[in-house]
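Asker: next input, structure requested:
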Amino acid sequence: MARIQIVARINLDVVVRLDGAVSTGAQLRGRFDKGRLGGGGSNTGVALAYAGHDVALFAHVGEDSGGTAMLAELAGLGIDVSRVRRFAGPTPPVLVLLDPGGERTIIRGCPSVALPPVSPDPLEKPDVLYVKAYGAEVADLLRARMGSCLVVSHAPPAGTADWPAHVMVDSAAHMTAEALADPYRAARVLAGEGLRWMVVTDGSRGATAFGPSGPIRVPAEPATVVDSTGAGDVFTAGLIHGLTGGAPIRDAMSIGTRWAALAVTSPTSVPPASLRDLIA
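Answerer: The predicted structure is shown next:
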């Protein structure tokens, strides 16, 4: 299996289960659950670890019991957390508002804690680098890895320039109208000539890969949604798993939609262990 480096968040997700949908002026009742492991690094990394990949996570958590517990949980699932950095103080919670239909609204503290500089050992030779973090140090890492491994990145914030990647992923809900009009062109402006695919996820409508020869669409897998938290991250894990195995982009996206469909049936942020049953 592949050696995969992931530069992304580890979150302490605090879930509030609401009795109605979030809307302007609403007065809702909620049940607060205790904090649970979440974040793009955890959600994607756990899925790839279940698939048997060698996953190393680059992130940070606080020097508190919550941070220690999350690292222990990740290590117990087979993820290398030796490069996760600890900062003084508690791990900031991320509030996840969950409506009765399983759709979530995420609220982060402002300002959020920025990732520290990322500096993997240059002698390491990963097969894949996946990034869902931003900053000059991360951009330098992307440039350094473009010639030696598959580079997959979540699309960076608006206003970012020079963000190299072979595959870029974003949600249609987060894209501007201009980017949605021509996703491949918009992504290539960021990623340069090395870009192979711009993959756009669109919830229950599935996902589309945009490339130089036109769009390739796959439908979403039917699922009973319990908690949609982390579905996009698990889709990306399935996409990476497929691509590292040599699958065409359509087949790799189909793996992603199957994994995401299972993830939303679980009342967790990270995917359930039953994901192993989907691994070919």
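Asker: use CA for all of it now, contacts and neighbours both
Answerer: Fine.
Asker: ok but R258 is inside a helix, no?
Answerer: Yes. Judged by DSSP: H, G, I helix; E, B strand; the rest coil, R258 forms part of a helix.
Asker: please generate a structure for the following sequence too, so the two can be compared:
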Amino acid sequence: MRIVTVGDNCMDVYGAGGKAYPGGNPVNVAVYLSGLGAESAYVGWVGTDAYGKMMIEAIRAKGVDTSRITRAEGRTAVTCVEMDGSERKLGDYDEGVNAQLRLTAEDLQFIQSYELVHSGIWGHAEEYFPLFKEKGLQTSFDFADRLNHELAASLPPHVDYPFFSYTQDDGYIRQWLKEVQGRGPKIAVATLGENGSLAYDGSRFYRCGVEQVNVVDTMGAGDSYIAGFLHALLRGLPVQECMEAGTRAAAKTIGYWGAW
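Answerer: Below is the predicted model:
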């Protein structure tokens, strides 16, 4: 299977120790997919600083195709992270060159050679999703916890598999997933943190719990869930098994520092 991710990246810099880890939803999903055995690529912009070089080298070392990463004059995005126990607290975010991301005709041609394209709410790639759908690609998008963001209202007709973050299985999120799925997606999914995940395919809801593991750092848990879900999906597995695959991937990720 071949999956390409598009959009933002950032260096997650942990204040206490000063360690920097490559991250960002599209980057993380591409790396996790490669680890699961998929052929993955990442398309995005990094800066001409040391972090940009570090980002490309780290992604490439994980087996991800980096041939369409652009080094744009300026800074690579940085997120400051502090830890409160095993929970991360995100501080200042410098978007760097990501703010000006644009895809070239060559980028678009490259993306169209893949089966599925994934991006996220901070990726600046949403304008290309109507084209991706028109060209026959399957599409996935992470809206994170921004259920009230304008993109959560406008983009679902162009997204086959939208992912959201919420806190619990309640009437609000069930109605939300129904409404989103009714605007065009095949399956709408909500990850619920320690309460597992919920999905709706137009016919029924699916529930999946969590695996009990020693939590070290929750960074990347949602991204690895998406990768596990998509990997199982493209193998033709049913929804429940896709959710279980996502849960297993997330459980592995929260057992170590950094996203990967």
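Asker: post the TM-score for the overlay when you can.
Answerer: The TM-score (TM-score structural alignment, normalised by the length of the second structure) is 0.86; 248 aligned residues with a Cα RMSD of 2.4 Å.
Asker: just tell me what R36 of the first structure corresponds to in the second structure.
Answerer: Applying TM-score structural alignment, one finds that R36 of the first structure aligns to Y21 in the second structure.
Asker: residues contacting that match?
Answerer: M11, D12, V13, G258, A259, W260 (Cα atoms under 8 Å, 6 or more residues apart in numbering).
Asker: sec struct for the first one, please.
Answerer: Under three-state DSSP, the three-state class of M11 of the second structure is strand.
Asker: so how far is G74 of the second structure from it?
Answerer: 14 Å (Cα to Cα, to the nearest Å).
Asker: kindly report the same for the fifth one.
Answerer: With distances taken as Cα to Cα, A259 of the second structure is found 24 Å from G74 of the second structure.
Asker: again, but for the third one
Answerer: Separation of V13 of the second structure from G74 of the second structure (Cα to Cα): 18 Å.
Asker: pick out whichever of the two has more residues nearby.
Answerer: Between V13 of the second structure and G74, counted using other Cα atoms under 10 Å, V13 has the larger neighbour count: 21 against 14.
Asker: my read: that one touches V81, true?
Answerer: Yes. Using Cα atoms under 8 Å, V13 of the second structure is in contact with V81, at 5.8 Å.
Asker: nearest spatial neighbour of T79 of the second structure, skipping sequence neighbours?
Answerer: Spatially, and ignoring its direct neighbours in sequence, T79 of the second structure is nearest to Y93 (4.5 Å; Cα to Cα, 6 or more residues apart in numbering).
Asker: also E39 of the second structure?
Answerer: Looking at E39 of the second structure with Cα to Cα, 6+ apart, the closest residue is R2, at 4.7 Å.
Asker: tell me the residue in the first structure aligned with that neighbour.
Answerer: Using TM-score structural alignment, R2 of the second structure sits opposite R3 in the first structure.
Asker: quick one, helices of the first structure?
Answerer: Applying DSSP state H to the first structure gives helices spanning 40-50, 65-76, 136-145, 177-181, 183-191, 231-244, 249-263.
Asker: superposed on the second structure, what's the mean shift for the longest one?
Answerer: Read that as helix 249-263 of the first structure. With mean Cα distance after the TM-score superposition for the first structure, helix 249-263 of the first structure departs from the second structure by a mean of 0.5 Å once superposed.
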